[in-house]
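[1] Okay, predicted coordinates and the sequence, questions at the end:
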Amino acid sequence: MLPRQSPPLRGGEREMLRAYLDFHRSTLAMKCQGLTDDELRRRSMPPSMLTLLGLVRHLAEVERTWFRRVVNGEDIPLVWSGRGDFQEAFDLSAATRSEAFAAWEAEVAHARRIEREADSLDVTGYVARWEAHVSLRLVMLHLIHEYARHNGHADLLREGIDGTVGP
């Protein structure tokens, strides 16, 4: 993952969406730096299954679903669930940093390629659950929202693990 860079203050729509999405991706990676597998598996508070490692796995599923399955129309299963259950990403019984980050980074690479190859932000894909076509623009905005929300969770999780706070 690239080091976190602040998004530009001015730019075109696509450049800004790309920069903000990458900023949030890098923020998640930054919140996990320097932690052991056990620390990454530490739950926020039982009975919640929320962990930093679970967030990384969940966001790999999100990247895969929105970019590969929706925008690119690929007929592929989720990373950790053949049944389409997003919650299985939070089952950390056999999860490690290396497998979670490898999957997440691979899905981010696919997403970046799909976005860069798209003719415009108006390219559409079909969301079966919504029974609607959505634009790449909406997908990028949705992912920015998803990462921003989960990075808030990551802030609290990291503070609870070792007291680290900050951007």
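    That came through, no problem.

[2] going forward, measure contacts between C-alpha atoms and count neighbours the same way
    Noted.

[3] And the nearest residue to residue 164 once chain neighbours are set aside, how close does it get to residue 41?
    Nearest residue to residue 164, sequence neighbours excluded (Cα to Cα, 6 or more residues apart in numbering): residue 158, at 6.1 Å. Per Cα to Cα, to the nearest Å, residue 158 is found 11 Å from residue 41.

[4] Please enumerate the shared neighbours of the two.
    Contact criterion Cα atoms under 8 Å, 6 or more residues apart in numbering; residues shared by residue 158 and residue 41: residue 52.

[5] Excluding covalently adjacent residues, which one is nearest to the residue most central in space within the chain?
    For the chain, the residue sitting closest to the mean C-alpha position, by Cα atoms, centre = their mean, is residue 59 at 3.0 Å. Among residues not flanking residue 59 along the chain, residue 104 sits closest, at 6.9 Å (Cα to Cα, 6+ apart).

[6] dropping in the other structure now:
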Amino acid sequence: MLEFNRETLARKCSGLTADQLRLRAVEPSRLSLIGLVRHLTDVELGWFGRVLSEAEDTPFMYWRDGAPDGSDFHVDDADVDESFRLWHNACAQSRRITDACASVETFGVYPEGGDRYSLRWILTHMIQEYARHNGHADLLRERIDGKTGD
């Protein structure tokens, strides 16, 4: 289901120009399709790289402390090709980390606070995260060119 949701986001973004991918939903919202891609890049890196593999030094690509929305939704000058490349790389890394786990009961530790999360919990959370943002993506895509659906 997580892979289905990743593919859904890719489909929502397919066939659009860089300017269309940067188009915001409505002012003052910063929500855009490429912003969602950038946000989900850091979500992948956070949950799989920092938590599950316990690699606290896994850098976020866009998140910056103190920046509104962490800066992943600041896309006026976003390099669309690079954003997709980084997202695909983060997803591939997440798959490798998941594949290396002995079971869905493998646990990782959240670096800030020390809470423990199982792979099962992380996968469920990621499905929910993508599903919610795919709903946003559906509305954004409909606004751009009228296309809806998976």
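    Sure thing, it's come through. In this text, all values refer to a predicted model and were calculated from it rather than measured experimentally.

[7] mind checking how far whichever residue in structure 2 pairs up with the residue nearest to the centre of structure 1 is from residue 131 of structure 2?
    Using TM-score structural alignment, the equivalent of residue 59 of structure 1 in structure 2 is residue 40. Using Cα to Cα, one gets 11 Å for the distance from residue 40 of structure 2 to residue 131 of structure 2.

[8] now residue 106 of structure 2
    With Cα to Cα as the criterion, residue 106 of structure 2 and residue 131 of structure 2 are 24 Å apart.

[9] again, but for residue 115 of structure 2
    24 Å.

[10] of those two, who's got more company?
    residue 131 (19 against 11; other Cα atoms under 10 Å).

[11] That one contacts residue 6, doesn't it?
    No: here residue 131 of structure 2 lies out of contact with residue 6, judged by Cα atoms under 8 Å, at a distance of 9.0 Å.

[12] matching residues in structure 2 for the longest helix seen in structure 1?
    What stands out as the longest helix in structure 1, according to DSSP state H, is helix 136-162. Following TM-score structural alignment, the aligned partner range for helix 136-162 of structure 1 in structure 2 is 119-145.

[13] how big is the offset of that stretch relative to structure 1?
    For stretch 119-145 of structure 2, the mean deviation from structure 1 after alignment is 0.3 Å (mean Cα distance after the TM-score superposition for structure 1).

[14] tell me which residues of that stretch are tucked away?
    Neighbour counts over stretch 119-145 of structure 2 (16 or more other Cα atoms under 10 Å) mark 119, 122-123, 126-127, 130-131, 133-134, 136-141 as buried.

[15] just how off-centre is that stretch within its chain?
    The chain centroid and the centroid of stretch 119-145 of structure 2 are separated by 9 Å, computed with Cα atoms, centre = their mean, to the nearest Å.

[16] Against residue 63 of structure 2, how distant is residue 111 of structure 2?
    As judged by Cα to Cα, residue 111 of structure 2 and residue 63 of structure 2 stand 15 Å apart.

[17] the more surrounded of the two?
    Neighbours were counted for residue 111 of structure 2 and for residue 63 using other Cα under 10 Å; residue 63 has more, 19 against 15.

[18] Spit out the contact partners of the more buried one.
    Shown in contact with residue 63 of structure 2 (Cα under 8 Å, 6+ apart): 42, 69-72.
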